[in-house]
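**Student:** need the 3D shape of this:
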Amino acid sequence: MGRTDRASRVIAASPATVYDALLDRESVEAWLPPDGMRGRIEHWDPRPGGGFRIVLTYLDPADSPGKSSAATDVVDVGFAALVPPERVVQQAVFEADDPSFAGTMTMSWQLTPTGGGTEVTVTATDVPPGISQADHEAGIASSLANLASYVETSGRH
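**Tutor:** This next block holds a predicted model:
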């Protein structure tokens, strides 16, 4: 059994708005890359059994060498479960030669209504040992901050 990493944030938007941002290609491409990265989605099929492939490029690869190449992380993500507007479960596999990044990591996005909007809790299970827990939790928190900024400024609360 692998490691579990978590992060959460309250976002000032409805669960339906947040859920929509988790399943819209342009939205995901905009908010998912954590600070210091940009993303490009190569394939998009937002349904159970579908998924997407994202290429994350480090803006400064000297500080953070990529898992797939010197400057990139390539991740194939499958949608294991879609429960609108409550939960999205993804299974992520990194494209990497290094066995410390091998395996399937499950990312569960739980959306819980709160008085101030939606509490979004991300739980990553079976995290590959090559991914530092501190870096991973900071990356999830950064993606959540980007998601909050994206939906809160879109005017679609």
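
**Student:** only C-alpha atoms for contact and neighbour calcs from this point on.
**Tutor:** Fine.

**Student:** neighbours of G116, how many?
**Tutor:** Per other Cα atoms under 10 Å, the neighbour tally for G116 reads 11.

**Student:** just give me the neighbour total for V75.
**Tutor:** So V75, with other Cα under 10 Å, has 20 neighbours.

**Student:** this one as well, want them side by side:
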Amino acid sequence: MAEHLRIDTASRIIAAPPEAIYRAFVDREALLAWLPPEGMTGEMLEFEPRPGGAFRMALHYSVPGHGKTTEDTDIVDSEFAELVPNQRVVQLVRFKSDDPAFAGIMRMVWDLEPVDGGTRVIILAEDVPPGISKEDHDEGLRSSLENLARYVEGSRD
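**Tutor:** Prediction:
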């Protein structure tokens, strides 16, 4: 029987409407500003925000030795599998690595649920490669949500 890969999840209420949060996913500069977790910077290599469209990002670690592609870099190839305006973003993520522990496709589902005072953003990461520790991934998800909150809450009129 095949081993099923891990599912990680995180959520946060952000004091912004779903429309503002959704825009942060489909705008190149916005995504680059908030998606890289703490300790990383991003470089957008390709960006096509439509169902079936791709985005390719290089994530550079501030401290070398953690990278999946090179010692200090992760190259992430993603596809926008589903875009439901103001409700849901589904990305299929592949890490460029020779290490089989990072092989496969991780499905990232971002649901946006209106709540009093803003939007609950729920991340569901399915088929997380075993090379990504749960602790590191949980911290990365939380960090990205904090960055997203800071980005959209700070950009409101």
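
**Student:** can you pull the TM-score for these?
**Tutor:** Comparing the two superposed chains by TM-score structural alignment, normalised by the length of structure 1, the resulting TM-score equals 0.96, with 154 aligned residues with a Cα RMSD of 0.7 Å.

**Student:** ok, and the closest non-adjacent residue to the most centrally placed residue in structure 1?
**Tutor:** The geometric centre of structure 1, computed from its C-alpha atoms, lies nearest to L32 (Cα atoms, centre = their mean), at 5.3 Å. Closest residue to L32 of structure 1 apart from its sequence neighbours, by Cα to Cα, 6 or more residues apart in numbering: S143 at 5.1 Å.

**Student:** tell me which stretches of structure 2 form strands.
**Tutor:** Counting by DSSP state E, structure 2 has strands at residues 6-14, 40-47, 54-61, 73-84, 88-95, 106-115, 118-128.

**Student:** would you turn those into TSV with distance to E135 of structure 2?
**Tutor:** Listed next are the strands of structure 2 as TSV, based on distance: least, Cα to Cα, whole Å:
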stretch	distance to E135 of structure 2
strand 6-14	10
strand 40-47	17
strand 54-61	17
strand 73-84	18
strand 88-95	18
strand 106-115	17
strand 118-128	12
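
**Student:** what's in contact with the helix ranked longest in structure 1?
**Tutor:** Determined from DSSP state H, the single longest helix within structure 1 is helix 133-153. For helix 133-153 of structure 1, contacts defined as Cα atoms under 8 Å, 6 or more residues apart in numbering pick out 5-9, 11-13, 17-18, 21, 27, 30-35, 120, 122, 157.

**Student:** what subset of these is buried?
**Tutor:** 5-8, 11-13, 17-18, 21, 30-35, 120, 122 (16 or more other Cα atoms under 10 Å).

**Student:** wait, doesn't A24 of structure 2 sit right on L32?
**Tutor:** No. Counting by Cα atoms under 8 Å, L32 is not a contact partner of A24 of structure 2; they are 9.2 Å apart.

**Student:** if we can go back for a sec, with structure 2 superposed, average distance for the longest helix of structure 1?
**Tutor:** Superposed on structure 2, helix 133-153 of structure 1 shows a mean distance of 0.4 Å to its aligned residues (mean Cα distance after the TM-score superposition for structure 1).

**Student:** pull up the aligned stretch in structure 2 for that helix.
**Tutor:** Alignment of helix 133-153 of structure 1 against structure 2: residues 134-154, by TM-score structural alignment.

**Student:** do you know how far the closest residue to S68 of structure 1 other than its chain neighbours is from A141 of structure 1?
**Tutor:** Nearest non-adjacent residue to S68 of structure 1, counting by Cα to Cα, 6+ apart: A96, 4.7 Å away. As defined by Cα to Cα, to the nearest Å, A96 of structure 1 lies at a distance of 24 Å from A141 of structure 1.

**Student:** the more surrounded of these two?
**Tutor:** A141 (20 against 16).

**Student:** so how far is V75 of structure 1 from that one?
**Tutor:** For A141 of structure 1, the distance to V75 of structure 1 - Cα to Cα - is 18 Å.
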